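Visitor: can't give you the sequence, but here's the structure:
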């Protein structure tokens, strides 16, 4: 069969030539369609469910929101695991599916079960929503919106956020391949009715009266139409609130003397902002607004980034004067670094292969003919990569070995050359004609084709175990094996068709051959080989024994080498996990970010800019509390560095410089690496030690002990012990017997408390297409002290108002900060990054220390995750 293909190729050179031209043309086109990224997307196949509940603490969020959703989704076919995160005001549930489950089918199943879960969630406590269809590699473009120099006083944080939400975000959502845009930082504009508690008391009205008045005076309606002769006139009322004056003039009630009591008589009506759970800083200058652009799952990041940049260019023309959009994390940088490394290595490898081929074959034509298989096999591989959905990245393209690709071609070309120069059948003929050349190539190629085929089959067998890998390992390494297999398949086809045809056409037809440098070199090597081989064969036992000894030595060395999943990819920038004391407000975290930025910009010329992302964004897929931030350190090109030569060295020096900031901790990682860790294991660190158990206080106690053990382990850096308790909270505990005396129920009191301090939306105010919530809450000066909560007036059924402290104990207590669960089991994390050691050895050492020094109660256990897992 193979011999017939070779014979056909040589006798039908035009057909094979057209085939090669088609391969070059179509392959070049497919290169433009190949998805390009830095690394394979190893994120689990997952659906995230987000529920925002500003009025509930972590235990109530877990009990009332998280648990029902977990239970409702626990029996979906193809389910792998469920992870959940509950903290004040937020429930985030990550539902992980097997890799072969269609993500849109999975989302449909989750959506159907959310309807069942909502029946168990008390009314008014939030509505569960699905996060965008994106992955760990989905955050492809991040930017800030800030006022240009000279315009700082014109645009405050509220105006910058409004520009982001209603100008920038709306236009970016229309970009092909964008799943969503999560706004970050700034202040969300609201129309605020800040109620004066003293005036409420003096006029004998409640905050609920204010809320009801606003709700009843903000709406349009219609009255069908009236007929006037042969036409109709549609009836439409315009009662929507348009501005602050409209709000001020709304009547709450009429006094005893008939005078209307207006909103403006009891409240300050103004432009305010929503309660903040996140923020953003720019360098050491102050607050900014911004966003994260999320790419659809399985999108082509290069194309999507290109589309986003083009749209940003258009958006910039529509921005108000003095406002700038400035990207700070652009996946293009990481992709270019990775692909640049691959391209450089491939080019160097190709040049080395060509040099070796020419050197050992001793013939320029033969060397370049064999080398031409490299680009042609690459084009074939690209076509197959697109066909099977394999992206071009560091793993897939970096695995190509040109020496393997040209193996079959070398065997055939060398056989043809040897046959021409060493055969005696041509006698004294100096040169053969084309037909004789064709016959000689057919004979030589057919004779050696079996050797070439078996050689390439053996190479492919080496990669077969990789195809059996599943999960994260499969996602990381299968593209490598697939790309090599595609390239070898292409090289095999070319060895059967292209190489014999081109050998017959372009190799020299001269039979006479003078020895050249390559011939003399090969003779020398062959003679040396024969000489030493003959000597070695006299001592078979010694040789076999030496090989066995070397084998066991290599096994011993290998067992002590340690290991890690993959080497860290230098992404070009740092993501620094920043933490301040539990319970700190946004202002404290902002101050820590600004101080860190000031130090980094002053001491390290490598730093281009520093962006602080505090707390959670509008789409809280990364649910950080207010006392946490991701500090994005954007670095200049490595050629411009002066403070250090490597990323670990620079991270070490920066970490030492930031130790001068009191009350804050900083952990250095790369942005995508951090996001991968978080989405795959729920922790941002390289290694996460999870303690599972029931009681939160017990978990916190043993986590501190485990943290101490980690701290005494060489190579463990940026140690983080999750804080799940110790959050100061104002706790209201009702006195039911006294409530009964006043005819009060808990629901009514909860509504007053929630409206007064969290604020309740009584409707919306429209500004053309923009819409903003109309919120009722107590004035800011009455929402600062414990006494403000204790003295909150509660209306009774008798028409009087009493302070809250009469029907409840109001105290400041330490309570639960956050609760995380894996497969419905509570757990706490002790995480750390690894520097100066491999992950395998440090975890092995840590496991030994934990088994020896940490005795957990019955039912409690430790599990190790992160990149180690």
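Guide: Great, that's in hand. The structure presented is a predicted model; accordingly, all values stated were derived computationally and were not measured.
Visitor: Please make it C-alpha for all contacts and neighbour counts, starting now.
Guide: Will do.
Visitor: If you count contacts, what does the helix or strand that residue 478 is a member of end up packed against?
Guide: Using DSSP states H and E, residue 478 falls within helix 471-496. With contacts taken as 3 or more CA pairs under 8 Å, 6 or more residues apart in numbering; DSSP states H and E, helix 471-496 sits against helix 2-11, helix 373-388, helix 394-398, helix 402-405, helix 407-422, helix 434-467.
Visitor: Between those helices, which one is closest to residue 130.
Guide: With CA to CA as the measure, helix 373-388 is the member of the helices and strands packed on helix 471-496 nearest residue 130 (29.0 Å).
Visitor: distance between the closest one and the chain's centre?
Guide: 29 Å (CA atoms, centre = their mean, to the nearest Å).
Visitor: could you pull out the helices for the stretch 251-400 of the chain?
Guide: Counting by DSSP state H, counting those that start in this stretch, the stretch 251-400 of the chain has helices at residues 263-266, 301-316, 331-361, 364-371, 373-388, 394-398.
Visitor: Need those in a markdown table (columns: distance to residue 72 and mean neighbour count).
Guide: Shown next, in a markdown table, are the helices of the stretch 251-400 of the chain (distance: least, CA to CA, whole Å; neighbours: other CA atoms under 10 Å):
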| stretch | distance to residue 72 | mean neighbour count |
| --- | --- | --- |
| helix 263-266 | 45 | 21 |
| helix 301-316 | 34 | 17 |
| helix 331-361 | 37 | 17 |
| helix 364-371 | 60 | 21 |
| helix 373-388 | 35 | 21 |
| helix 394-398 | 39 | 22 |
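Visitor: One more to weigh against that first structure:
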């Protein structure tokens, strides 16, 4: 009686009759229709958690030199901040370099954190999207010596808490020798930068640090009546500082440190002239009882399961899904990188979480 029902019955009644007369033909048609879904399904991709538009970007560049000075870091930070502020979509820019004196902040001086607050999208130029804006910023910040990492504040913190990485994807290489880990990291970095979908790839430098090594000559020190502990006490006080007392102001406590001023400890030559007090009351230069030199060493040590690690941070281009990217990267690494037998390679980040949830 319902006109809509009569129209629907008129449409599906011939289909039902045809299916009953040729059931095998209908089965073949159904299988062919199902097979056509493979092409879009194969290119659909996958990721653990789709990104949300927070209205704010977190820019975290990393310098290629892990031993960058405070002055150089400040100069680079100001340069990147000025470039970001030139975009009309940007409201404010706030960057920081270094870290607080806490074990929960492991960012080295070579990694910056810059929060880019964006204007309301209604104030953006016509046709501008978040992906386009990020790509334009990445092109403008193509500074030699910097590897760019882009994320969003909340998403970046969630990634750090769940995976320990500043980027959604990364590689962990485990081994025993720092030089070999550094070489493997450089090789992986080179290969990953050529994989389609990679915006930037950065291998953390496990070497490249600079250290002042002071070796006490026991024979020379004994001539002046000094022991190794006497020389080390001067080194500790002059360079590291020694807490003499604690100043109390109400409920606040302030440690009082004693050490040489910066101009007397910022170069090897001035440290050589540091005076060591002898039991006789004389003052002799530190260079007369110790050998001072600058040596290279690890900038930072990371370990997992009692094995040294090297990390490769991977930042993907906007719109690249992790599920499709990782197989391409694995194939490229298998062709170009020869991993020694005592070393391991594992994918970490959101891909690891995806595998655990599968």
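Guide: Perfect, I can see it now. Owing to the predicted nature of the structure, the values given are computational and were not obtained by experimental measurement.
Visitor: TM-score for this pair?
Guide: Put the two chains on top of each other and the TM-score (TM-score structural alignment, normalised by the length of the second structure) is 0.90; 350 aligned residues with a CA RMSD of 2.2 Å.
Visitor: about what we covered before: CSV please, covering the helices of the stretch 251-400 of the first structure and showing distance to residue 94 of the first structure.
Guide: Output for these, formatted as CSV (distance: least, CA to CA, whole Å):
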stretch, distance to residue 94 of the first structure
helix 263-266, 44
helix 301-316, 24
helix 331-361, 25
helix 364-371, 50
helix 373-388, 28
helix 394-398, 27
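Visitor: who wins for proximity to residue 745 of the first structure among those helices?
Guide: From the helices of the stretch 251-400 of the first structure, taking CA to CA, the stretch that ends up closest is helix 263-266, at 26.1 Å.
Visitor: Can you classify residue 107 of the second structure by secondary structure?
Guide: The three-state label given to residue 107 of the second structure by DSSP: H, G, I helix; E, B strand; the rest coil is coil.
Visitor: Check the gap between it and residue 98 of the second structure for me.
Guide: Remark: distance between residue 107 of the second structure and residue 98 of the second structure (CA to CA, to the nearest Å) = 7 Å.
Visitor: out of these two, which sits in the busier spot?
Guide: Between residue 107 of the second structure and residue 98, residue 98 has the larger neighbour count (other CA atoms under 10 Å), namely 17 against 14.
Visitor: Please report the distance of the corresponding residue of the first structure for that one from residue 280 of the first structure.
Guide: Aligning on TM-score structural alignment places residue 98 of the second structure opposite residue 615 in the first structure. Distance from residue 615 of the first structure to residue 280 of the first structure, counting by CA to CA: 9 Å.
Visitor: and residue 224 of the first structure, which of the helices and strands packed on helix 471-496 of the first structure is closest to it?
Guide: helix 373-388 (57.8 Å).
Visitor: counterpart of the closest one in the second structure, which residues?
Guide: Helix 373-388 of the first structure falls opposite no residue of the second structure when the two are matched by TM-score structural alignment.
Visitor: Contacts for that helix next, please.
Guide: Helix 373-388 of the first structure is contacted by residues 23-24, 26-28, 30-31, 33-35, 350, 391, 402, 405-406, 409, 482-483, 486-488, 490-491, 494 when judged by CA atoms under 8 Å, 6 or more residues apart in numbering.
Visitor: same deal with stretch 667-677 of the first structure?
Guide: For stretch 667-677 of the first structure, contacts defined as CA under 8 Å, 6+ apart pick out 42-43, 136-137, 570-578, 632, 651, 655, 683-686, 717-719, 833, 866-867.
Visitor: Of the residues you listed, which belong to helices?
Guide: Within the contacts of stretch 667-677 of the first structure, residues falling in helices by DSSP state H are 651, 655.
Visitor: Sort out for me which of the contacts of stretch 667-677 of the first structure are in strands.
Guide: Judged by DSSP state E, strands contain the following of those: 573-578, 632, 717-719, 833, 866.
Visitor: Pull out the buried residues from those residues.
Guide: Buried members of these, counted by 16 or more other CA atoms under 10 Å: 573-578, 632, 717-719, 833, 866.
Visitor: Residue 165 of the second structure -> the first structure?
Guide: Aligned by TM-score structural alignment, residue 165 of the second structure pairs with residue 683 of the first structure.
Visitor: Its match: neighbour count?
Guide: Counted by other CA under 10 Å, the residues lying close to residue 683 of the first structure total 23.
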